[in-house]
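K.L.:
need the 3D shape of this:
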Amino acid sequence: MIFIRYENFKSYLRFYPVTSVLLLANIAVFILMAFDGGSTNAMTLLKYGAMLNDSHYATEYWRYFTAMFVHIGFDHLLFNMFALFVFAPPLERLLGSWQYALFYLFSGLLGNVISDMMANGPTLSAGASGAIYGIYGAYLFIVLLQRSLLDPQSRQTVYMLLVMGIVYSVMVASVNLWAHLGGLVAGFVLYGFIRKLRL
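P.N.:
All right, here's what the predicted structure looks like:
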């Protein structure tokens, strides 16, 4: 089962440097926001890079990137960082740190772009979910087309994650469904592209 983390703190940092930096960056931004108006305050969220698809912010494309490191409330941060901590490490080892870093960032960027395009009216949006669903998209590619890379328990976990994630995304009104779906599709395609380049 590749999703059970056995590493101690030092080993985790050494084996998964990009994931460690991403975790630290997200937590650091959240702490800064907590002392600067709060992580649920709309103006604070915008100040730190959340997305808002209205005319005033329409050309601030850098928000597609910064929004990946901004979270709306502690629960939002906790769920995303737990997923990153547990499920990202095997993919970082598989791709290598630099390719994984590019994969993560592009998955998140594309998820945010799709979310922005599909938003119905002014919507404040932030979070690492697009990039995390990109990771799930990579695992979906693996379980469908590279089954030998995962043991049966890990494959079953991927299916369970995807079913639960899609149901949650559809059922909970505050969840950014399009960022999740966009990240999932982006991760599937990007992982396939990286795999093809390696052949």
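K.L.:
contacts, neighbours, all on C-alpha from now
P.N.:
OK.
K.L.:
residues of the helix or strand hosting residue 87 that come out buried?
P.N.:
Using DSSP states H and E, residue 87 maps to helix 74-95. Buried residues in helix 74-95, counting neighbours by 16 or more other CA atoms under 10 Å, are found at 76-77, 80-81, 83-85, 87-92.
K.L.:
same question for stretch 185-199.
P.N.:
Neighbour counts over stretch 185-199 (16+ other CA under 10 Å) mark 185-192 as buried.
K.L.:
related to what we said a few turns ago, other SSEs contacting the helix holding residue 87?
P.N.:
Judged by 3 or more CA pairs under 8 Å, 6 or more residues apart in numbering; DSSP states H and E, the packing partners of helix 74-95 are helix 17-34, helix 129-145.
K.L.:
out of the ones you listed, nearest to residue 159?
P.N.:
helix 129-145 (7.8 Å; CA to CA).
K.L.:
identify the residues contacting that closest one?
P.N.:
68, 80, 83-84, 87-88, 91, 104-112, 149-150, 155, 158-159, 161-162, 179-192 (CA atoms under 8 Å, 6 or more residues apart in numbering).
K.L.:
rerun that using 6 Å as the cut-off
P.N.:
For helix 129-145, contacts defined as CA atoms under 6 Å, 6 or more residues apart in numbering pick out 104, 107-108, 111, 155, 179-180, 183-184, 187-188, 191.
K.L.:
this one next, for a side-by-side:
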Amino acid sequence: MQDLDIQPPVNPLPPAVILMFLAIAGVEAGLTLGEAGLIGGPGAVGWRLGLIRDFAFSGEIFDWMLANGQWPLSEVRRLVTYPFVHLGFTHGLFAMVLLLALGKMVAEVMGQVAFVAIFVLSGVGGAAIYALLLNDPVWLAGAYPNAYGLIGGYSFVMWRHLAGRGTQQYRAFSLIAVLMGIQLVWGVFFETGTMWVAELAGFFCGFGLCFLLAPGEWARIRAKLQRR
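P.N.:
Predicted coordinates for the structure are as follows:
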């Protein structure tokens, strides 16, 4: 009997993407169930605010640390922990969708270590640049700067692909252009705040990191330096 080549109906996700997704989804599931009164009792209603207070990112705290040269771990960790706490279920849901869609592509093309590095460092860079450029007291929460870093990774892959085909490379930035356009239109009608600064900074961090993390980039850089 001839062996059947059975393909899974859904392409499997890289383990690193699954773990990052489960970390975000697990926190959000607990908070949502608590707010619905299904776990934790009456005190669960305040879990989200408590996590935001303890783990979200504050530009004012960052400015204080920078001005005083003091970097307590309890505050520095906010640069890494804020993507795992969201403002609400919908806020977290869209971040998780972006993570799954873009994380899969970045991890498969560049490797899982590169995916984790881009995801984490884009969030760190996005928050730090947000704090340095603005004096906004609003705290950052949610994985959107990290997800925009993955968009930077996606744009880098497209940029290299279009360069190899000899076509116009600016098309690689169509996704970020559309998203920023939506942000602009949305801001005309609603108060959207300044989180877009952290998101755009995350995008540029993700794109820039690809020059160090994408396969073959180090060899490309060395070859260029040797020709000079």
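K.L.:
circling back to that earlier point, now, which of the contacts of helix 129-145 of the first structure sits nearest residue 24 of the first structure?
P.N.:
Nearest member of those to residue 24 of the first structure, counting by CA to CA, is residue 104, at 15.1 Å.
K.L.:
do you know how far the spatially most central residue of the second structure is from residue 180 of the second structure?
P.N.:
Against the mean C-alpha coordinate of the second structure, by CA atoms, centre = their mean, the closest residue is residue 146 at 1.1 Å. As judged by CA to CA, to the nearest Å, residue 146 of the second structure and residue 180 of the second structure stand 15 Å apart.
K.L.:
same check on residue 104 of the second structure?
P.N.:
As judged by CA to CA, residue 104 of the second structure and residue 180 of the second structure stand 22 Å apart.
K.L.:
the second structure: matching residues for the next helix or strand after the helix holding residue 87 of the first structure?
P.N.:
As assigned by DSSP H and E, the chain's next helix or strand after helix 74-95 of the first structure is helix 97-118. Under TM-score structural alignment, helix 97-118 of the first structure corresponds to residues 112-133 of the second structure.
K.L.:
the matching stretch vs the first structure - mean distance after superposition?
P.N.:
Compared with the first structure after fitting, stretch 112-133 of the second structure has a mean deviation of 1.4 Å; criterion: mean CA distance after the TM-score superposition for the first structure.
K.L.:
buried stuff in that stretch?
P.N.:
Buried residues in stretch 112-133 of the second structure, defined by neighbour count with 16+ other CA under 10 Å: 112, 114-116, 118-131.
K.L.:
counterpart of residue 50 of the first structure in the second structure?
P.N.:
Aligned by TM-score structural alignment, residue 50 of the first structure pairs with residue 56 of the second structure.
K.L.:
actually residue 81 of the first structure, not the one I typed
P.N.:
Residue correspondence, TM-score structural alignment: residue 81 of the first structure in this structure matches residue 96 in the second structure.
K.L.:
can you count the residues close to the residue lying closest to that match once chain neighbours are set aside?
P.N.:
With sequence-adjacent residues excluded and distances taken as CA to CA, 6 or more residues apart in numbering, residue 96 of the second structure is closest to residue 21, at 6.4 Å. Per other CA atoms under 10 Å, the neighbour tally for residue 21 of the second structure reads 18.
K.L.:
sounds good, over and out.
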